[in-house]
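Peer 1: When you get a sec, could you give me coordinates for this:
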Amino acid sequence: GLPELVLYEILLMKDPDHAQNEEEKISSSSLRQRLLGTLLRPPRQDPALPSHPYVIGLTGGTGSGKTSIAKLLGQLGAFLIDADKLGHAVYVPGGPAHEQVVAAFGAEILNEDGTINRKVLGAKVFGNPERLKSLTDIVWPEIAQMVKEQIREADAQG
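Peer 2: From the prediction side, this is the model:
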C-alpha cells in the first residue's frame, strides 16, 4: 500500500578548480583534501626549543599524502630523509647490505650487472616469513644506520 516513489534527477555541478586527482563535481572531499597540508599559521622561532633536529616520521599507505607533506616540510626548511631511497641504496653493489643479501639468498638474485633483481628476491622472501625475517634482519639495521648518519648531517648543517 505505499505510493510509488517520485524520482527527481539533480545534475551535479562541475568544479572549475578541480585538480587532476580530484572528482570533477563539486565535492566536500575535494575541499578537505585541498586543506590538508595548508599552513594555518606561520611557524615561529622559539629560543626555548632545543637546537637539535626534531625527527618526524611520515607513514601511511600509497596515496595518503606522505610526499605532499614531505615537500611542504622541505619548503619550510626541514632536512628530508627518504627511507625508501635509503632502502634501495643498501642493495646496490658496494652498498652496506649487498654482499650479505647475496650470501643469504644466492647468486640467482643477481642481474648480469651485479645488481640485485628485486623481483627475484621478492619472490624468494614474500610469502615465507623466515626468509622475510632474514632479509629484514640484514637490511633494516643498515637503513637505520644510514638514517642516523643523515640525522647527524642535518644537525651539523643546523
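Peer 1: okay, CA-based contacts and neighbour counts for the rest of this
Peer 2: Fine.
Peer 1: List of residues touching stretch 77-92?
Peer 2: For stretch 77-92, the external contacting residues (CA atoms under 8 Å, 6 or more residues apart in numbering) are 70, 74, 95-98, 101, 115-116, 139-140, 142-143, 146-147, 150, 154.
Peer 1: And those, which of them are buried?
Peer 2: Among the contacts of stretch 77-92, those that count as buried by neighbour count (16 or more other CA atoms under 10 Å) are 70, 96-98, 101, 116, 139, 142-143, 146-147, 154.
Peer 1: Just put those in CSV and tack on secondary structure and distance to Leu132.
Peer 2: Formatted as CSV, the entries for these read as follows, by DSSP: H, G, I helix; E, B strand; the rest coil; distance: CA to CA, whole Å:
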residue, secondary structure, distance to Leu132
Ala70, helix, 29
Pro96, coil, 18
Ala97, coil, 15
His98, helix, 16
Val101, helix, 11
Ile116, strand, 16
Val139, helix, 10
Glu142, helix, 16
Ile143, helix, 16
Met146, helix, 21
Val147, helix, 21
Ala154, helix, 32
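Peer 1: And this one, please, so the two structures can be compared:
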Amino acid sequence: MSTSEFPSSKSPSNHLATNKLLVGLTGGIGSGKTSVANGFAQLGASVIDADAIAHSLTTPGGAAIPAIEAAFGSDLINAEGAMDRAKMRALIFSDATQKQRLEAIIHPLIRAEVAAQTKAATGPYIIYVVPLLVETGHWTLSRILVVDCDESLQLQRVIERDGLPESLVAAIMKQQATRAQRLAVATDVIQNDGSFEALIPEIERLHKLYSELSLSKPTEYL
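Peer 2: Predicted structure coming up:
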C-alpha cells in the first residue's frame, strides 16, 4: 500500500531552495526501488524515501495516527498503536473516497518531512524515492529514474516478500502506472531482472553522471 506523493509546489514562497540535482526514482511494486536507492546511498547520495516517511507517520506515536483514528475509528489502529495496514489496504482498495480521506491526512505531513530532509541534505545530489511519481504527476525534478522489470517477476517478488495472495498483488499492480507509462517519462532506466550485484555498474555510472550534472545545477525553488 503506497500513499506517498512528492511535493507539487514550485513557488519560491515555500522558502526552500536547492542547487542540487533532483532525481525522482520510481518503479512498480516489487521492481527493486529500495535496493537501487540503497545502492545510491552507499555511494554518498542523499536519499529521501516518500514511502518510508509515510510508513513512519503511521507507526506507534506517528504524527498521522491521531488524525487517522479520528477519521476512520479505533478499529483501524492496532494493539501496538500503529495503523492497521491490512485493514486500511482493504478499505481504500474498495472505496476511492476513503483513499482520498487517508491521502488528505498523509500527504501534507509527507510534504513537510520531504522539505525538511531536502533542506538538510548533504549529498552531491538528491534521490527522491516516490512509488507513485507517474500516477500523481506532482514533482519538481531534474531527472526521472525508472527501475524496470518484467511484470511476472514483480508479481513473484511481492508474493515472496510480503506473503500477499496473488490476486491482491495483481490488483495493486493494476492500480499503478503501466510499464509503458513509466518508461515514457523516464530520463534514465535501470533494468532489474537479476541480482543486485548486476545493478552495481549501472548505479555507479549514474552516480558519476548525477554528481557531475549537480555541479552546474542552478538554484531551484521547491
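Peer 1: all helices for structure 2, in order.
Peer 2: 33-42, 50-57, 65-72, 85-94, 96-120, 133-136, 151-162, 166-175, 179-185, 200-215 (DSSP state H).
Peer 1: export those to CSV and tack on distance to Ile127 of structure 2?
Peer 2: As requested, these are arranged in CSV below (distance: least, CA to CA, whole Å):
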stretch, distance to Ile127 of structure 2
helix 33-42, 7
helix 50-57, 11
helix 65-72, 27
helix 85-94, 26
helix 96-120, 10
helix 133-136, 13
helix 151-162, 22
helix 166-175, 23
helix 179-185, 16
helix 200-215, 10
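Peer 1: Quick one, which of those gets closest to Gln191 of structure 2.
Peer 2: Of all those, it is helix 200-215 that lies closest to Gln191 of structure 2, at 9.2 Å by CA to CA.
Peer 1: Would you mind pulling up the elements that the closest one packs against?
Peer 2: Contact analysis of helix 200-215 of structure 2 by 3 or more CA pairs under 8 Å, 6 or more residues apart in numbering; DSSP states H and E lists strand 21-26, helix 33-42, strand 125-129 as its packing neighbours.
Peer 1: and the longest one, what does it pack onto?
Peer 2: Yep, that's helix 33-42 of structure 2 we're talking about. With contacts defined as 3+ CA pairs under 8 Å, 6+ apart, helix 33-42 of structure 2 has these neighbours: strand 21-26, strand 46-49, strand 125-129, helix 200-215.
Peer 1: between these, which gets nearest to Val146 of structure 2?
Peer 2: Nearest of the helices and strands packed on helix 33-42 of structure 2 (CA to CA): strand 21-26, 5.1 Å.
Peer 1: Need the counterpart of Thr97 of structure 2 in structure 1.
Peer 2: Residue pairing (TM-score structural alignment): Thr97 of structure 2 is matched to Glu130 of structure 1.
Peer 1: picking up where we left off before, could you dump the buried ones among the contacts of stretch 77-92 of structure 1 into a markdown table and include distance to Lys124 of structure 1?
Peer 2: Listed next are those as a markdown table, based on distance: CA to CA, whole Å:
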| residue | distance to Lys124 of structure 1 |
| --- | --- |
| Ala70 | 33 |
| Pro96 | 21 |
| Ala97 | 17 |
| His98 | 16 |
| Val101 | 12 |
| Ile116 | 12 |
| Val139 | 15 |
| Glu142 | 21 |
| Ile143 | 21 |
| Met146 | 25 |
| Val147 | 27 |
| Ala154 | 37 |
